[in-house]
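Asks: Okay, structure incoming, though there's no sequence with it:
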């Protein structure tokens, strides 16, 4: 079987694609920010592509006969962030952006660096995994650099509150359907940051502290971000 190997050539290429895309986005941010550009069309097409990849993934699982309630529901943090990203890109509403910028980007970045997958390139599930996770990160930075969003400390608090509202529901659901959504019952199979945070259930408490700390650091880095004057 073509099994995924952490930091294999295929994995390193996927990581490189992420950082190349971020570099390109940063370089063209002023061009995209111009009001006469057709950015709305681009945003909606990108949102549709993310949604199409997610739907296609579930169709593939169904066709392969491996879709299940315990493993296939879109209830992982990145799945929720994906739908929020699609809504944000399609509507332009920034109400969900705090969640995407902190929780979504943080979760997606960890997923890209330490993927919880077993298949390797060119399997469609490998391509879909990296496409949607890179897409979440690009959406977060697109709104930051092109739409001139600036995160606040209040954004950090709001994101932590939302996460702690979601966690209990997911935890109970995991028990009912024998799932492991948001990795609240056991750690990812390929290793992750959770491996350094203690055994179950203490790693969940540790994760709260680590997540808050990372969110604060991200806020400190980007809170004073100033985009150059727009060129008309």
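Replies: That came through, no problem. Small disclaimer: the values here were computed from a predicted structure and weren't measured.

Asks: use CA for all of it now, contacts and neighbours both
Replies: Will do.

Asks: which stretches of this structure form strands?
Replies: Here the chain has no strands by DSSP state E.

Asks: then this one, side by side with the first:
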């Protein structure tokens, strides 16, 4: 029997899925250790910016690939998913360590990306197909960026960061919902649930699952903000 890596279609919770999740966890631990050693040194800036270039160049290359005539599909080729916006702010956060960019990377990268990785909406061949590589590399690098900035370099979110993330997310949702309604697309799964099993399945029918998703998301973001506000040391995010 062929190994999971050689299967024609990616299988959730197959061998390859577990290997990828394990590799993401190990990489996160290593990045935290590296970030803590680099704090306050020149290598902190160099490493963070190299990380930003790696993520940015990879994501840009994949975006160029998506808009090639052979790949073009208005329903999937445009960078309108929240994950597309996430990698952009993650690159900026790594390069500048601005508080607002870190905030968006923290909230989006540590809730939306892990959910996508645990229940991937990936109807594509496995490794080394470009769709497989794109999905896993981009989602993993963004999660790593959020973890590296927060637990490695010591940037901290707060209630202002949470409010910023909520406002920007709502603005994105309104704009993309309008685009979906006009074009018949479903970016962000704002106009219909994905075909694959996901957490949205337990949140009711459309449009009610949007309200439930928003409430659960804000509650989750508040929960991962509260421990930092209890800490004695001040916020260290760059202004």
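Replies: Arrived safely, thanks for sending. Here the structure is a predicted model, which means the values were calculated and not measured.

Asks: What are the boundaries of the helices in the second structure?
Replies: With helices called from DSSP state H, the second structure shows them at 15-38, 42-66, 82-96, 99-118, 130-147, 159-183, 208-223, 226-230.

Asks: Now do the second one: which elements does it pack against?
Replies: Okay, so that is helix 42-66 of the second structure. helix 82-96, helix 130-147 (3 or more Cα pairs under 8 Å, 6 or more residues apart in numbering; DSSP states H and E).

Asks: looking at those, which is closest to residue 29 of the second structure?
Replies: Counting by Cα to Cα, residue 29 of the second structure lies closest to helix 130-147 out of these; the figure is 8.8 Å.

Asks: The closest one maps to which residues in the first structure?
Replies: Here helix 130-147 of the second structure aligns to the first structure at residues 124-141, judged by TM-score structural alignment.

Asks: Check how far that stretch sits from its aligned residues in the second structure, on average.
Replies: Its matched residues in the second structure lie on average 1.3 Å from stretch 124-141 of the first structure after superposition (mean Cα distance after the TM-score superposition for the first structure).

Asks: tell me which residues of that stretch are tucked away?
Replies: 125-141 (16 or more other Cα atoms under 10 Å).

Asks: so who does residue 103 of the first structure touch?
Replies: Each residue near residue 103 of the first structure by Cα atoms under 8 Å, 6 or more residues apart in numbering is listed here: 77, 81, 159, 215.

Asks: For the equivalent of residue 190 of the second structure over in the first structure, which residues are in contact?
Replies: Matched by TM-score structural alignment, residue 190 of the second structure corresponds to residue 184 in the first structure. By Cα under 8 Å, 6+ apart, the contact list for residue 184 of the first structure reads 170-171, 174, 204.

Asks: Kindly report the same for residue 187 of the first structure.
Replies: Contact analysis of residue 187 of the first structure by Cα under 8 Å, 6+ apart lists 194-195.

Asks: how about stretch 76-86 of the second structure, which residues of the first structure does it hit?
Replies: Going by TM-score structural alignment, stretch 76-86 of the second structure lines up with residues 71-81 of the first structure.

Asks: Over to that stretch now: how far is its first residue from its last?
Replies: End-to-end distance for stretch 71-81 of the first structure, by Cα to Cα, to the nearest Å: 17 Å.
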